[in-house]
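Q: Here is a sequence with its predicted model. Questions after.
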Amino acid sequence: MLKAHCHYPGRGWTVIEDLDKISDLRADKDNLLWAEADFRRLTRDEIDAIAEEFELDAFDVEDAQTINRRPKLDVAGAHLLLVCHQLDEEHGQLEPSQLSCFVGDDYVLALHHGAERTLAEMRGHWPKAGAADYKGGAAFLLYTLLDVVVDDYGATADRLEEEVERLEESALSVRVGPAFDRQLYGLKQKLSRLRRYALPTNRLLDAVMKPEGPAIVPSEHAHLFRDIGDHLGRVTDQIHNIDDLANAVLELRRSEQTAGLSEVNKKLTAWAAIIAVPTLVSGVYGMNFRLVPRDGQLFGFWFALGVMAVAAATLYVTFKRKKWL
């Protein structure tokens, strides 16, 4: 079901209950219209009706329906098609909800796949705006949307930064095991997903600020988008820093595992040497030679045991001093 909000000059925002009025509202260029719908709850007939109302090409609608797109800004007929994403942590992973916006001079049509949280936060910013902000038309709506999206990326980066710092402290202070490795791997996965959607948003902002066609953002609103770009730049730096720290923790973990394996190998080698000497002596005395020292004598057996015990004890003390045991 399509939901619409219209800003009337001097009257503020009004929820449009009768969607048949959208054509009349769009005809008045003083109005600013925001319309949204969740693709998952639309029937084929409703999608066709929306496309007809906003004069969308069937190919562009299909493009908007295709999920897992990277953030981008494309020309779609008489409209601009902007794609961005909401990220939510579910079952230890960041899951994207795609938001495709068809942008006109004085309206934005947002078709999404479960991005209600981002849209609700964006609408919460509208009452705080002044009359001068609304003179930017659809550019103002894009600003409020991208501002919420980038703020959300920043909050996600903050959580990942806290998580990697906790992992670093654990790696340095306590003996960690497989559970730690799973946490570190999960962090790397989430960071990769955040990078996948945050970094291309830089190019999206550049395309908004410097389009190939007519200007999208009025000059008096350009500073707002530059602020978003600055914030996104800080988020990008933060992502790189988190990745560097995660790689350092991973390298530390590998070094500890290598050191642990080396300790095990040293102990195995030491015990193998200790066992080898008695085995060698007993093997020699087990040969069928006729002339073996002390063989056949009264104390020959005890002499062989003594040699084995002294040799094994000597090796044990030597390895113990070298901290191989």
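A: Nice, thanks for sending it over. Because the structure is predicted, anything quoted here is derived from the model rather than measured. Residues are numbered from 1 along each chain as shown.
Q: CA atoms for contacts and neighbours, from now on please.
A: Will do.
Q: does Val217 sit in a helix or strand, and which one?
A: According to DSSP states H and E, Val217 maps onto no helix or strand at all.
Q: List the residues that contact the closest residue to it other than its chain neighbours.
A: Once flanking residues are discounted, Val217 sits nearest to Ala139: 5.5 Å by CA to CA, 6 or more residues apart in numbering. Residues near Ala139 by CA atoms under 8 Å, 6 or more residues apart in numbering: Ile216, Val217, Pro218, His221.
Q: before we move on, what about Ala312?
A: Ile274, Ile275, Val277, Pro278.
Q: how many neighbours does the second one have?
A: Around Ile275 sit 15 other residues, with neighbours defined as other CA atoms under 10 Å.
Q: try the last one
A: By other CA under 10 Å, the residues close to Pro278 number 20.
Q: And for the third one?
A: Residue crowding around Val277 was assessed by other CA under 10 Å; the count is 18.
Q: tell me the SS of it?
A: Per DSSP: H, G, I helix; E, B strand; the rest coil, the secondary structure class of Val277 is helix.
Q: Compute the distance between Leu204 and Lys190, please.
A: Leu204 is 22 Å from Lys190, where distance means CA to CA, to the nearest Å.
Q: Compare the two and say which is more crowded by neighbours.
A: Ranked by neighbour count (other CA under 10 Å), Leu204 and Lys190 place Leu204 first, with 23 against 20.
Q: How much space separates Glu165 from Ala248?
A: 11 Å.
Q: Ok, Ala35 next?
A: 46 Å.
Q: and the spatially closest residue to Gln189 that is not a sequence neighbour, how many neighbours?
A: Closest residue in space to Gln189, ignoring its immediate chain neighbours: Gln93 at 7.2 Å, by CA to CA, 6+ apart. Neighbours of Gln93 under the rule other CA under 10 Å: 15.
Q: here's the one I want to compare it with:
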Amino acid sequence: MAMTRVRPGRVLFKTRGRPHGAGAEDRPRDSAVIDWAAYIDGHRASTGTVDDAVRLIRDGRLTSDGDSAGFVWVGLHEPSSTELSELAEVFGLHPLAVEDAIHAHQRPKLERYDDVHFVVMKTVGYVARGADGAEVVETGEIMIFCGPDFVVTVRHGEHGELGSVREQLEQDPARLAKGPAAVLHAVADRVVDGYVCVADAVQEDIDEVEEAVFSPERTDESRRIYRLKREVIQLKRAVGPLAGPLRNLSGRRFVPAEIREYLRDVEDHLTRVREQVESYDELLNPILQAHMTQVTVADNQDMRKISAWGAIFMVPTAIAGVYGMNFDFIPSAGWHYGYHLTIGVIGLACLALYRGFRRHGWL
């Protein structure tokens, strides 16, 4: 396989003396590089700089078949165009893929540029946001440049960290010795596991909304339902398009047979999550319709109550309006008991209307 040699004396990043290894992502950093290492036969060989890691792998470490006996894994978080362009010159990354990795906001996809495969995956996280502490689905991206003797992971977003993925792989040298494809599977597996966790969390929220909608207490759940529908859309955009790239990866020649089995397992998990997410619309739509129906029924009940009380108060208003007219001759206007009779008639009429409305459920 063709490989790009490191230019003599070239310095990639100002990473000398920077922390790397476990927990490096939590420490202050002055560049986009999170961690780097050379892996030989599945074992990590720590180096002072990225340059040293690349030279360790590429300077004469070739098998009889021309393949590298190891590979370099460089992890970056939201790199600038300058940083990634410098790395692209060393590994021979295609400018179009580099541009996608810098600007992000890409659909999940798999592309091949010569002997380098470029994979884009959407990451999802369930985080609390807003004054009410409501949890919402946020998305990020992981771009992977996978070559014969290197892996470059570019992460965008605050979630989807890969430090723990690297630690788990380093505890399994036999699988790590399979090369860059092992890293590709591990990252894909972590991303799909994130889908499962978020999908389960959304399912719990849907169950809570459904219980609240059909509970005797009257609550307004319309905003929460619409928020859940937006979260489902975010999940669909992340989960759905990834099925094709994962399926294609399983058939690529650079992926060893053992790793293909793992990739098919990840694809199976993705299929289950995709079906689960697609079923959420079928749950949320009737819940929203039921809630809107309840709101309409509640509004009708309120209008009936208002109408009933309005009818009751119309009786004294009408009688008082008649006897309040300035005519010289009004029947019973001069009768001694006229006032008491009028009040009694008003009271009896209002009481009769009240009991009638109560009997028919209007009050």
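A: Sure, I can see it. As the structure is a computational prediction, the values presented were derived from the model and not from experiment.
Q: how about the residue nearest to Gln189 of structure 1, what's its match in structure 2?
A: By TM-score structural alignment, Gln93 of structure 1 lines up with Val136 in structure 2.
Q: tell me the contacts of that match?
A: Val136 of structure 2 is in contact with Tyr126, Val127, Ala128, Arg129, Arg227, Glu231, counting by CA under 8 Å, 6+ apart.
Q: so which of those persist in structure 1?
A: Compared against structure 1 with both residues aligned by TM-score structural alignment, their matches' CA atoms under 8 Å, those retain Val127, Ala128, Arg129, Arg227, Glu231.
Q: Okay, and which of these map to strands?
A: Counting by DSSP state E, the part of the kept ones among the contacts of Val136 of structure 2 found in strands is Val127, Ala128.
Q: Could you dump the kept ones among the contacts of Val136 of structure 2 into JSON lines with distance to Gly334 of structure 2 added?
A: Listed next are these as JSON lines, based on distance: CA to CA, whole Å:
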{"residue": "Val127", "distance to Gly334 of structure 2": "78"}
{"residue": "Ala128", "distance to Gly334 of structure 2": "75"}
{"residue": "Arg129", "distance to Gly334 of structure 2": "73"}
{"residue": "Arg227", "distance to Gly334 of structure 2": "69"}
{"residue": "Glu231", "distance to Gly334 of structure 2": "75"}
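Q: Weed out the non-buried ones from the kept ones among the contacts of Val136 of structure 2.
A: Arg227, Glu231 (16 or more other CA atoms under 10 Å).
Q: correct me, but Tyr8 of structure 1 touches Asp28?
A: No. Contact criterion CA atoms under 8 Å: Tyr8 of structure 1 and Asp28 do not qualify, at 9.7 Å.
Q: okay, these two: which has more neighbours?
A: Each of Tyr8 of structure 1 and Asp28 has its neighbours counted (other CA under 10 Å); Tyr8 has more, 16 against 11.
Q: Over in structure 2, tell me which residue corresponds to the more buried one.
A: Checking TM-score structural alignment: Tyr8 of structure 1 goes with Ile40.
Q: Now check Pro107 of structure 2 against structure 1: what is it aligned to?
A: I think there's a mix-up here, since residue 107 of structure 2 is Arg and not Pro. In structure 1, Arg107 of structure 2 lands on Arg70 (TM-score structural alignment).
Q: distance of the closest residue to its match other than its chain neighbours from Gln257 of structure 1?
A: Nearest residue to Arg70 of structure 1, sequence neighbours excluded (CA to CA, 6+ apart): Tyr197, at 6.5 Å. Using CA to CA, Tyr197 of structure 1 is found at 33 Å from Gln257 of structure 1.
Q: next one: Asn68 of structure 1
A: Counting by CA to CA, the gap from Asn68 of structure 1 to Gln257 of structure 1 is 37 Å.
Q: those helices in structure 2, which residues are they?
A: 50-58, 81-91, 95-103, 163-170, 173-176, 180-213, 222-239, 243-249, 257-323, 338-359 (DSSP state H).
Q: can you list these in a markdown table and add distance to Asp149 of structure 2?
A: Below are the helices of structure 2 laid out as a markdown table (distance: least, CA to CA, whole Å):
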| stretch | distance to Asp149 of structure 2 |
| --- | --- |
| helix 50-58 | 8 |
| helix 81-91 | 9 |
| helix 95-103 | 18 |
| helix 163-170 | 17 |
| helix 173-176 | 13 |
| helix 180-213 | 7 |
| helix 222-239 | 29 |
| helix 243-249 | 17 |
| helix 257-323 | 16 |
| helix 338-359 | 82 |
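Q: Go through those helices and name the closest to Arg155 of structure 2.
A: Among the helices of structure 2, the nearest to Arg155 of structure 2 by CA to CA is helix 95-103 (8.6 Å).
Q: how much does the closest one stray from structure 1?
A: Taken over the aligned residues, the distance from helix 95-103 of structure 2 to structure 1 averages 1.9 Å (mean CA distance after the TM-score superposition for structure 1).
Q: Packing partners of that helix?
A: helix 81-91 (3 or more CA pairs under 8 Å, 6 or more residues apart in numbering; DSSP states H and E).
Q: returning to what we had before: next one: the match of Gln93 of structure 1 from Leu288 of structure 2, what distance?
A: 19 Å.
Q: which ones are touching the match of Tyr8 of structure 1?
A: Ile57, Ala69, Gly70, Phe71, Ala177.
Q: State the distance from it to Trp73 of structure 2.
A: Applying CA to CA to Ile40 of structure 2 and Trp73 of structure 2 gives a distance of 11 Å.
Q: ditto for Leu351 of structure 2
A: 85 Å.
Q: More neighbours: which of these two?
A: More crowded of Leu351 of structure 2 and Trp73, by other CA under 10 Å: Trp73, with 24 against 13.
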